[in-house]
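S.K.: below is the sequence, then the predicted model.
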Amino acid sequence: MPNSLAPIVRSLSTRTSLSLTRTSLFNFMILLAGVFAAAAYSLIYLAHDMDQSEQAESAFHTRKAMQSMEKSMRLTVKDYAFWSDAYKHLHLKVDNEWAYTRGNIGATLFQDFGFQGLFVVDDAGRTVYAVVDGQLQTLDLTEWLDQPITQLLEQARAGVESETPISTLINVRGSPALVAAAAITPGTDPTVVADDREPSVLIFVDILDGTKLGVIGDDFGVNKLHIATPNEIAKGTFVALGNNGSAGNLYWQPERPGMRLIGVGLPLLGLAALLVCLMTWVILRRSTAAALALDASHASLQNSRSALATSEARFRDVVEASSDWVWEIDADWRFTYLSERFESVTGLTRDVWIGAAMNDLLTTEGGLLSQWLCNPQRCPDLSVQCVYLDAKGQERTTRLAARQMACGGFRGTATDVTEEVEARRRIEFLSQHDALTGLPNRTRLQAFLDGKLKALPTPERPLVMLSLDLDRFKPVNDLLGHAAGDRVLNEVSSRLTACVRHGDLVARVGGDEFVLILTEAGTQDEVENLCGRLIAAIEQAICIDEQEVFISASIGIVLAPNDAVEVAELLRYADIALYEAKAAGRNTWRFYSGEMNARIIERRRLESDLRYAIKHGELRLHFQPRYRIADGQMVGAEALVRWQHPVRGLIAPDTFIAIAEESGLILSLSDWVLATACACAAEWPDNLFVSVNLSPIEFKRGDLVQRVHHALNTSGIDPARVELEITESVMLEDAVGALEIMHTLKQLGVRIAMDDFGTGYSSLSYLRAFPFDGLKIDRSFLTRLEDSADDKAIIQAIVGLGRALALTVTAEGIETAEHLAMLKAVACDEGQGYFLSRPMDVTAFNGLLADDRRHTQPI
């Protein structure tokens, strides 16, 4: 080929290559545009779906809020309407002094519940008692509501037999109003004589204004709940009140998680698209530059200086595209070259540092950087971590890589690793500290203890460990939420840290459990004084959103080397001492002793033996007969579990029931008792029932209703012959859940009795609201009869209460003839006790049943 044509051919080849490259990049851009469009569409679709789901969930919570308010208002009006005093003072006659002046049904309902209107309408439809906004008024309910109330009165009176109140939503002067009504009846009071008139109706009115709706919305997680405007109704999502919205419509400001997602996602997609376009442009630019450089190199093969310039330009492009900055130093350790990235990374000026000593900029932990570079054992691929001060005076960390040049000096790269180093330090800190409070965690605690124990503390100057657990902390989480619980834990952490000295350690090792290590505690009195200060500090009120929270603490104390010298043993013994402190009533402290460990070991051994006993048939069931006091006839028997231990002999339930409840064995133990008691009672005469005690834990878990149903079906016993005894602690812990379970049990046909009545916080409201068939007077009232004359009056009052509520009253612990005579005198229904019969095993009880004379002989 002639030399004159070679440049033309090379030029055509270069242009063809550039054209193909541009076409490929253009096709790639079209493909990426399609991908980004699909991603944007998916993001918008997902955001819209999230907003729709949030709208539906808000509507659900709004309906639940209104249903909850209706239910609460029906229960409130029921409590007042089915009350004999209300019947006497608001139906038989209207006594304003009793109702309003004394506050029985007056201003307190406006102040406490916010009911704007309280009305009583008599059988003639006249409003005979009215309280509006807490003030006694003389007005007509129909005029105040601006609508007829005939249908409301009829519905209220229709529920008089079943004691069922009614509620409805109406529109009062442009605002939705919740109305609850119930016919006034004498209840179960036998002293009130009902007249022949139709019952008067008690009516409560709660107008839901904007402020009240906002509070309801906040309680149920609905943002800015309010009465819907026509424009908001047109949007389609609202909650209608009353019949097809006759009482108004509710609207709220729904959360828009989808819009937030779009606000974050679309800019990120746009940024990604922009970066891809920029990268494509850079690649195209580089390709063009490379092609032109290649063409220029072929055109000037004879010009070595031009080729060297092209090579240097290519090297500069690569260097500046990198995130690292490149450096060179001469044999005197002075910078001879710094890339442009040096300024963008460090903020320093290249011109100032070129010619300056490298040791003046970069330092290492192992000495001068020049010493490291001169180390003959340094591998060429090794790197060193250095620090320097950037233009803002902040310390930055960089990783330096270097190679020696043939002409002397060194060349290398520097990578900024400040964020990486900080992240590593943060990870190391979090591995030994609690993320919530910042206190040392269990790992740091163990390392601290190991170091202190190696110093060999003496009995005279022991190392003291305090295991501290918060009391009454769980209700904070349950009532105020976990966020409030976290704030309480942070405040407690600060108070604990303020009580100890420098050099001591406060660690958080569990949810609400802390461990304190005291290195210079001194005498036992000093340790006890510190415990007192710790509890006093924790007991101080903690303000959470203008609400005061009060908690306390229990502390277990262990000493090293007096009690143990190993970390694991110290922690275990401290937990044992803490357990003893909680068992002693909480809000106190206990020092560890060997007897505590022995009790724990004994308790664990009993737990293990009990687990084996349940599985291998070591349990026994005894029955204590229950007699009708009036004629001495046996009416049933209480099933009492015993444990026939192969070594300890027959063990009473007081020893192992608490262990079963704490270890979770109570469910399997109760299953055995239920099944065995029902199977045995199925063989008894049909006029006898069996009574079985239930643990409060069974109401919290264990599918109690299904288990009782299974025992009834398996044994084939008539459910009416089975009585379940429960204590009032069940209702104190979860009244709503317990009531639901008890109603379900009643649907099975069984009887329910309140056990140990009078020993705790027994409330008349429990006896009225809960479906009890009977109550059992605790044995403590009978055992104190000789010492306390008041107990006889109490027993007589309980019997009268049971008779008024149509409950069977059973007395426990009848030990003497005097006990029996007194119970006969007050007409107690049933009784059991050692004077009548001791508990007996199945064989003896069946023999008792076979003795017809015992059945017919009066007590």
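M.R.: Perfect, thanks for sending it.

S.K.: C-alpha only now, for contacts and for neighbours.
M.R.: Noted.

S.K.: can you mark which positions in the single longest strand found in the chain are buried?
M.R.: When the chain is parsed with DSSP state E, its longest strand is strand 634-645. Neighbour counts over strand 634-645 (16 or more other CA atoms under 10 Å) mark 634-644 as buried.

S.K.: show me what the helix or strand following that strand is in contact with.
M.R.: Per DSSP states H and E, the first helix or strand lying C-terminal to strand 634-645 is strand 649-651. Contacts of strand 649-651 with the rest of the structure, by CA atoms under 8 Å, 6 or more residues apart in numbering, involve 642-645.

S.K.: I'd like these laid out as a markdown table, including distance to residue 536.
M.R.: Formatted as a markdown table, these follow (distance: CA to CA, whole Å):
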| residue | distance to residue 536 |
| --- | --- |
| 642 | 44 |
| 643 | 44 |
| 644 | 47 |
| 645 | 46 |
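
S.K.: closest one of the residues you listed to residue 826?
M.R.: Using CA to CA, residue 642 is the member of these that sits closest to residue 826, with 33.5 Å.

S.K.: next one for the comparison:
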Amino acid sequence: MGVRKVSRSRTVEDRLKDIQHEILIAVASGKPLPEVMALLCKRAEKIAPNAICSILRVDSSGRLRPLAAPSLPDAYSQGIEGVEIGPMVGSCGSAAYYGEPVEVTSIKTDPRWAVYREPALALGLKACWSSPIKSHDDRVIGTFAFYFRTTRRASKLEKRIVERCAHLCTLAIQHWAAQNRIRRLAFRDPLTGLGNRALLVEKFPTILERARSRGKEVAVFYVDIDGFRTINAQQGHKIGDQLLTNISRRIRNVAADADLIARLGADEFLIVRTARESRAEFEAMAVELTDALRDRYVLEAGLEVRAAASVGVACFPDDGEDLDALMGHADTALSRVKSGGRAGHAFYTARMDAEKRARRAFERDVSAAVKAGQLSLVFQPQADAHSCAVRGFEALLRWNHPIHGFVSPAKFIPAAEACGAIEDIGTFVLREALLQAAKWRKNLRVAVNVSPAQIIRADFAKHVEGLLAETGVDPGRLEIEVTESLFIYDAGAALNTLQRVKALGVSVAMDDFGTGYSSLSTLRAFPFDRIKIDRSFIFDMVTNADAAAIVNSIMGLGRALGRPVVAEGVETRDQLDLLQVQGCNEVQGYLIGKPLPIGSYSNITGVEEEASQATPHQEPERPAVVVAPPRRGGDMLSVVAPKRGHAIASG
């Protein structure tokens, strides 16, 4: 009798070794974890024919996730899905909670089964032995259970089978977890947890194939975060990463029903979504994306930054039938949005391709303009609003394109910002303006418009300091003009740079005042030396009571803050009269003098006109008109058109 027991024991041991060998091969060959666990259950049931095997996984949140129970109905396993482990959660939930085996000899009477007994009893399950599956660091990662159809304890042999099988489960589950971590690194962005380009390449063909079989459209949303590079450069990568994490969270909320969301690069995201009903869903989602992402973000230590999103959209099958084509066309639509200078969205059209080629050619020309000697400056006088004495000049950039002729700064400055040429162009303007000012009478200042793309340079103030030293111009004669768009994305960095500029002795003016989204808050945040009223308010202030009221309010604001106010676009005597009544400090416009080569104002600057300045970039449509000081006893200013556009004498 003893010999037969030893023989039977050895047979079971051999079979367990066979199971171990088979399971390890299955794990090493990369079979899915549920498939491996189902195989283990079937093999265990063969050597324990009176048992019904069940394997559950415990996830990181402490919830049960069925892996395999091939001899039980799927509905039973589904009833366990997501149940939180606890001291009174059947045999498996309790074993996982305590980290110790739990033996229930009667499911019908055991209080741990009170909530869960009915489904088990309906299947004829009357007892259960459950053992925890533990990781190498002693964490509970699952349970291995034998159910019985009679009220009884597990035999020693069955317990030994459970013990060996639980060990195999540990190996299989930990291998699966490690593979998942590797896969996550390969297919997920570690910062945001979104998919990456590799996941996009792998999943996209399946998404398209499914949509094609159902006759559905698929939209590709190419999202670019406006202002991110500025924030990252000024605030550092830590703040940049916090911003991206916040942005990705909002994208997830908006695109919760998308097929796939991926982060492609530093500030670029791609969303893939299949239509449920119509293309109108894509339009609604594009609007929701731009609205959700256009906001101020509160980051570390209460730091607030502003960001927005531009979105380009291409649709399958009309705009392309593979990933490369759709991404390319979505990028073209995105470029269309960004060329407009403000956040928003656009859907791809075939016409955009020609526009994109033309835009790239234009940007190449802009990039080469400085070295090609195609850029030049003209200067427009700024005069005292009452005495009409010229106080200084604003330097204005002109580009004489070899084919297109004179190109408006409103067109080529955004192109220069987009292609990165703005720094070279900005350096040219600032250096040339200072070189000219160095020759003028010392009481005249020179004003230079500066792009936000220049200001955000970490070394901008140092750059200005170097050019002042190079040209020998007193810092007090230079005025930097900035628009409110500078403060949209990162007010903190902008203010820091401007404070360093002011520390040099350079004055700073707010240009185009009144057209921004929060002019008053911006004015409060930084001590500007001068406020320039946008020409749009001056244009019809004589005939439009609302425009006149706005101008008058800005004048009052300037007096309250102790800031001089400059009115741009003054072209008529009536405008000047009204500005004088309202207390305007300085004026600029065609009534005072047109933008001309500086030699045209030699009687003011004290510099003889150079022959080389007399042509090619001149705007000859009409002579410069300048205003003479009012005669004593008269109530009118004499308007004259002097030779070569000479303005009145400097004050």
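M.R.: Ah, there it is. Everything numeric here is computed off the predicted structure, so don't read it as measured data.

S.K.: burial count for residue 215 of structure 2?
M.R.: When neighbours are counted by other CA atoms under 10 Å, residue 215 of structure 2 registers 11.

S.K.: give me the distance between it and residue 156 of structure 2.
M.R.: Going from residue 215 of structure 2 to residue 156 of structure 2 by CA to CA, to the nearest Å gives 60 Å.

S.K.: next one: residue 554 of structure 2
M.R.: The value you get for residue 554 of structure 2 to residue 156 of structure 2, if CA to CA is used, is 92 Å.

S.K.: now swap in residue 54 of structure 2 and tell me
M.R.: Taking CA to CA, one finds residue 54 of structure 2 at 19 Å from residue 156 of structure 2.

S.K.: who's more crowded, residue 554 and residue 156 of structure 2?
M.R.: Neighbour count, other CA under 10 Å: between residue 554 of structure 2 and residue 156, residue 554 has more, with 20 against 9.

S.K.: need the counterpart of the more buried one in structure 1.
M.R.: In structure 1, the residue paired with residue 554 of structure 2 is residue 798, using TM-score structural alignment.

S.K.: please apply the same query to residue 433 of structure 2.
M.R.: Aligned by TM-score structural alignment, residue 433 of structure 2 pairs with residue 677 of structure 1.

S.K.: residues in structure 2 aligned with the lengthiest helix in structure 1?
M.R.: Determined from DSSP state H, the single longest helix within structure 1 is helix 6-81. The aligned range for helix 6-81 of structure 1 in structure 2 is empty, by TM-score structural alignment.

S.K.: who are the packing partners of the helix or strand hosting residue 492 of structure 2?
M.R.: Assigned by DSSP H and E, residue 492 of structure 2 belongs to helix 491-503. Helices and strands touching helix 491-503 of structure 2, by 3 or more CA pairs under 8 Å, 6 or more residues apart in numbering; DSSP states H and E, are helix 228-235, helix 452-455, helix 460-471, strand 507-513.

S.K.: and that helix, how far from structure 1 on average?
M.R.: Here the mean offset of helix 491-503 of structure 2 against structure 1 after fitting is 4.5 Å, by mean CA distance after the TM-score superposition for structure 1.

S.K.: what's the angle between that helix and helix 228-235?
M.R.: 60 degrees (axes from the mean of the first three to the mean of the last three CA atoms, to 10 degrees).

S.K.: how about the strands in the stretch 401-550 of structure 1?
M.R.: Ranges of strands within the stretch 401-550 of structure 1 are 410-416, 463-471, 505-508, 513-518, 542-544, 547-549, based on DSSP state E, counting those that start in this stretch.

S.K.: any chance of those in JSON lines, with distance to residue 33 of structure 1 and mean neighbour count too?
M.R.: As requested, the strands of the stretch 401-550 of structure 1 are exported to JSON lines (distance: least, CA to CA, whole Å; neighbours: other CA atoms under 10 Å):
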{"stretch": "strand 410-416", "distance to residue 33 of structure 1": "34", "mean neighbour count": "19"}
{"stretch": "strand 463-471", "distance to residue 33 of structure 1": "59", "mean neighbour count": "24"}
{"stretch": "strand 505-508", "distance to residue 33 of structure 1": "53", "mean neighbour count": "23"}
{"stretch": "strand 513-518", "distance to residue 33 of structure 1": "56", "mean neighbour count": "21"}
{"stretch": "strand 542-544", "distance to residue 33 of structure 1": "52", "mean neighbour count": "15"}
{"stretch": "strand 547-549", "distance to residue 33 of structure 1": "56", "mean neighbour count": "13"}
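
S.K.: before we move on, back to that, off-centre distance for the longest helix of structure 1?
M.R.: Mean-position distance between helix 6-81 of structure 1 and its chain equals 33 Å (CA atoms, centre = their mean, to the nearest Å).
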